[in-house]
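Asker: Give me a model of this one.
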Amino acid sequence: MAAVLVRPAGAGHESLFVALACCVILAAAGAVVGVRAAHVGVTVVEAHQLDARDGLSAAEQGLYADLRLVPIELTAWGGVPPAVAELAAALVPPFVADLGMAWRGAHSWSLIEHAGMSAYLGLSAEPAVAGSFLLVLPLVGEADSQPEIWLHRESDAAAPARFDAGFLVEAGWREIVSRFDAGVTRHKH
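Answerer: Below you'll find the model as predicted:
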């Protein structure tokens, strides 16, 4: 019986071409990802502002979260800001006088109005726990406007005479802002 020896037909070259094709595909994919990657800018908080994520104490963050929901609750009153007593009776936080309020600075809330604008002022009994808050509501006809929330950490906080940003900054108030960027998940500790 005769044995026939059959040699491989260039298997070494074939493996080389497959590896080269894989490298070309990976390089092309890397180039596409690099070209199409969007630049993520970091939002800068101005000197008169506080970042809601890391510029507030735990008590202040809780009050800030409550105040952000107040404009939504006000839709039940037809856009007219009700008295603080009405909000407390409707159990709208942070106007409810409960144990949580005492833990978060024991704020004394009032509705103040100037030049057709309304705001809720919460003067803190314990500024070391949480500062005083001011929720400036947008004008009734301005559906696009967002309410502004301001914080005053000193014990001498008082009702402002005006609600414009320049006046509030001069009086020691700082605007609380929420910024969401790549730093939300990539924050250095």
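Asker: hey, let's count contacts and neighbours off CA atoms from now on
Answerer: OK.
Asker: Pretty sure L168 sits against P160.
Answerer: Yes - counting by Cα atoms under 8 Å, L168 does reach P160; the two are 7.0 Å apart.
Asker: Between these two, point out the one with more neighbours.
Answerer: Using other Cα atoms under 10 Å as the criterion, L168 and P160 rank with L168 on top: 21 against 17.
Asker: For the comparison step, fold the sequence that follows:
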Amino acid sequence: MSTTQVVRPAGAGHETLYVLLLCLIILAVAATVVTLHGETQEIAAVPSHQLDARRDLSPAEQGIYADLRVTLDEIQLLLQEQDALPTPEQLAKEGFAPFAQDASSVSRGDHHWQLLEPSAYLGVTQAPSISGSLLMRVHSAEPDIWLNRQANLAVPSDLTDQALIAAGWQQVVAQFDAGVTRQHRH
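Answerer: Got it, this is the predicted structure:
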């Protein structure tokens, strides 16, 4: 005689319900924690004659801006050695971006650089649709960089703030807020 014993599966419906309930509890706790610890981001407005380096520049302009900031250290060293600012040709010969003519400089607007007296570099763009023209004044340890997106740009003769603003130049500023760096309060 053979006996057949039927084994019924365990109630999977209850286990599924418990797993879904646990998932909902975890999501609710996570949402509560995020809501309580979230910070509102206040974006500080810049004056109309200034541009935020992160938000208001095109990718090409951001690249040139970063290159100018990095090359400034080399310019300062060469200034100490020579007692004069190096020419854009000298900087290009040394391979310093954005003065060096390479594929990167061409794709970023193919700027033609010149030294303006007493202490400024002007890069006039050949492709205004990609990048504006840039001016870097090296009058102190902290330079200031200006941008002008006009197509037919006249070389500025007066490099004071008011004259540059009147000629349509905008100063590029770097703001560091919560969007850039995380603030951990312990």
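Asker: Kindly provide the TM-score of these chains.
Answerer: Superposed pair, TM-score by TM-score structural alignment, normalised by the length of the second structure: 0.70. Supporting alignment: 140 aligned residues with a Cα RMSD of 2.1 Å.
Asker: And the strands in the first structure, which stretches?
Answerer: Counting by DSSP state E, the first structure has strands at residues 49-51, 108-114, 117-123, 132-136, 148-152, 174-177.
Asker: okay, those, which one's buried deepest?
Answerer: Of all these, strand 132-136 has the most neighbours on average by mean count of other Cα atoms under 10 Å, namely a mean of 25.
Asker: average gap between that strand and the second structure?
Answerer: Its matched residues in the second structure lie on average 0.4 Å from strand 132-136 of the first structure after superposition (mean Cα distance after the TM-score superposition for the first structure).
Asker: on that earlier part again, which one of the strands of the first structure lies nearest to L63 of the first structure?
Answerer: strand 132-136 (8.4 Å; Cα to Cα).
Asker: Can you check which part of the second structure the closest one sits on?
Answerer: Using TM-score structural alignment, the residues of the second structure aligned to strand 132-136 of the first structure are 133-137.
Asker: rewinding a little: okay, the strands of the first structure in CSV with distance to F95 of the first structure next?
Answerer: Output for the strands of the first structure, formatted as CSV (distance: least, Cα to Cα, whole Å):
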stretch, distance to F95 of the first structure
strand 49-51, 23
strand 108-114, 7
strand 117-123, 9
strand 132-136, 12
strand 148-152, 15
strand 174-177, 19
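Asker: List just the one of those that sits closest to V80 of the first structure.
Answerer: Proximity to V80 of the first structure, assessed across the strands of the first structure by Cα to Cα, is greatest for strand 117-123 (9.1 Å).
Asker: and that closest one, how far out from the chain's middle?
Answerer: What separates the centre of strand 117-123 of the first structure from the centre of its chain is 21 Å, taken as Cα atoms, centre = their mean, to the nearest Å.
Asker: Then stretch 51-65 of the first structure?
Answerer: 10 Å.
Asker: Which parts of the first structure are helices?
Answerer: Taking DSSP state H as the test, the helices found in the first structure are 11-36, 58-73, 84-89, 99-103, 165-170.
Asker: Could you dump those helices into a markdown table with distance to A47 of the first structure added?
Answerer: Listed next are the helices of the first structure as a markdown table, based on distance: least, Cα to Cα, whole Å:
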| stretch | distance to A47 of the first structure |
| --- | --- |
| helix 11-36 | 34 |
| helix 58-73 | 19 |
| helix 84-89 | 31 |
| helix 99-103 | 29 |
| helix 165-170 | 10 |
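Asker: Ok, which of these comes nearest L121 of the first structure?
Answerer: Among these, the nearest to L121 of the first structure by Cα to Cα is helix 84-89 (9.9 Å).
Asker: just how off-centre is the closest one within its chain?
Answerer: Remark: helix 84-89 of the first structure is offset 27 Å from the chain centroid, using Cα atoms, centre = their mean.
Asker: what range in the second structure does it sit on?
Answerer: The alignment of helix 84-89 of the first structure onto the second structure (TM-score structural alignment) covers residues 88-93.
Asker: post-alignment, the matching stretch versus the first structure, mean distance?
Answerer: Counting by mean Cα distance after the TM-score superposition for the first structure, stretch 88-93 of the second structure comes out at 0.7 Å.
Asker: show me what contacts the closest residue to L87 of the first structure other than its chain neighbours?
Answerer: Among residues not flanking L87 of the first structure along the chain, F95 sits closest, at 6.3 Å (Cα to Cα, 6 or more residues apart in numbering). Listed by Cα atoms under 8 Å, 6 or more residues apart in numbering, the contact partners of F95 of the first structure are 84-85, 87-88, 109.
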